[in-house]
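J.: sequence and predicted model, in that order:
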Amino acid sequence: MQLTNRSKVVVDKKMTFMERIYIPSIVSGMMITLSHLFKKKATIQYPEVQREFAFVYRGKHILKRDEQGRENCTACGLCAVSCPAEAITIIADERKKGEEHLYKEEKYASLYEINMLRCIFCGLCEEACPKDAVYLTEELVPAQYNRKDFIYGKDKLVQPLGTSAHPKTYKPYKK
């Protein structure tokens, strides 16, 4: 019983002498190999030569400060909600008397952690932040030996005092 109208005739064609010893195939493979010797190398000598990053590269996160040195983050949690990898953990707290010089608003993030192993550096946290507090720099996340060292707290994320408010001039997806 035939299921379709199509049929393919298989021909058992005898191979020629040259095809049996695979000389044409070997020669064509060697030509491809030899052509790669004269092409530009794709690899670079990394520690000595560093490749330029793309204009829209997103690297290590920072939590920005305002001109008075106060943290911009108000612990609204929009960055944590927008994170598809669920890499951001925030615990909000109320500002106490005498802490006006540290925090802009009454509510601040007492715990702000980003798990860099889970982060996919998509930049959605930067887009979602209404206070422009989260920022992705051009800095690489350094290699570590322990997994717990990749969980960045406020000690590693908050922008150091006296540094520029905008570490890079281009802000992807922001107008």
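T.: Yes, it's here.
J.: from now on I want contacts and neighbour counts done on CA atoms only, so please keep to that.
T.: Noted.
J.: run the chain-centre distance for the biggest helix by length in the chain.
T.: Ordering each helix of the chain by length in residues (DSSP state H) puts helix 23-37 first. Taking the mean of its C-alpha atoms, helix 23-37 sits 38 Å from the chain's own mean (CA atoms, centre = their mean, to the nearest Å).
J.: now do stretch 97-104
T.: 33 Å.
J.: okay, how far is it across that stretch, tip to tip?
T.: Taking CA to CA, to the nearest Å, the first and last residues of stretch 97-104 lie 13 Å apart.
J.: then stretch 108-127?
T.: By CA to CA, one end of stretch 108-127 lies 19 Å from the other end.
J.: this is the comparison structure:
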Amino acid sequence: MLKGLLETLRSMTEKPVTIQYPEVKRPVRARFRGRHILRRYENGLERCIGCALCAAACPSDAIFVEAAENTDDERYSPGERYARVYEINMLRCIFCGFCEDACPTEAIVLTDNYELTFTDRHQSIYTKEMLLEPVPEGGKPTPQKVEPGVYTRSIPIMQDPTD
């Protein structure tokens, strides 16, 4: 009995491990995976090219991507295509980071924001507008109008080494 009382007295003198949550927030670890964002280039164009590799890599099928073609009058990304519809169902997402690893343009990134709340199921579906980061300073919002052929790339033709 005396041993139990001594343990109680010792624990009363230790510093508590709890924090006052909304006022005091714990720092997150460097590799923490929280809320998703869709990144932009410095000129304001979206990095997402609508390839849907993130949706294919998602083990919980939480990502839906519908691609569309870019035009010179409406340019959203530097490539030929862009993500016209990009949705993530946060109730299905397991925050594994496979979408981040699969993206060839590093468009989708999991940030350190862990404060996600919903009052109904429709609020848990994050649309492209909710996921896109703000336009950087000096950039222009999408869609942009560009000169014809500015963002087309020429692919070099490989020469046959026997010629």
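T.: Received it, and whenever you're ready, just let me know what you need. Because the structure is a prediction, the values reported are computed rather than measured.
J.: rewinding a little: quick one: the next helix-or-strand element following the longest helix of structure 1 aligns where in structure 2?
T.: Next helix or strand after helix 23-37 of structure 1 toward the C-terminus (DSSP states H and E): strand 61-63. Alignment of strand 61-63 of structure 1 against structure 2: residues 36-38, by TM-score structural alignment.
J.: mean deviation of the matching stretch from structure 1?
T.: Once the two models are superposed, stretch 36-38 of structure 2 sits on average 0.8 Å from its counterpart in structure 1 (mean CA distance after the TM-score superposition for structure 1).
J.: contacts for that stretch next, please.
T.: 46, 47, 48, 107, 108, 109, 110, 111, 128, 131, 132, 133 (CA atoms under 8 Å, 6 or more residues apart in numbering).
J.: try stretch 18-36 of structure 1
T.: For stretch 18-36 of structure 1, there are no external contacting residues (CA under 8 Å, 6+ apart).
J.: for stretch 79-92 of structure 2, same thing?
T.: By CA under 8 Å, 6+ apart, stretch 79-92 of structure 2 touches 48-51, 60-71, 76, 121, 124-128, 151-152.
J.: among those residues, name the buried ones.
T.: 48-51, 62-65, 67, 69-71, 76, 124-126, 128 (16 or more other CA atoms under 10 Å).
J.: among those residues, which lie within helices?
T.: Counting by DSSP H, these place residue 128 in helices.
J.: of the contacts of stretch 36-38 of structure 2, select the buried ones using a ChimeraX command.
T.: In ChimeraX, this line selects whichever of the contacts of stretch 36-38 of structure 2 come out buried by 16+ other CA under 10 Å:
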select :46,47,48,107,108,109,110,128,131,132
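J.: longest strand in structure 2, please.
T.: Assignment by DSSP state E gives strand 81-89 as the longest strand of structure 2.
J.: in structure 1, what range does that strand match?
T.: Using TM-score structural alignment, strand 81-89 of structure 2 pairs with 107-115 in structure 1.
J.: distance from the chain centre to the matching stretch, please.
T.: For stretch 107-115 of structure 1, the distance to the chain centre is 21 Å (CA atoms, centre = their mean).
J.: now that stretch on structure 2. Mean distance?
T.: Relative to structure 2, stretch 107-115 of structure 1 is 0.9 Å off (mean CA distance after the TM-score superposition for structure 1).
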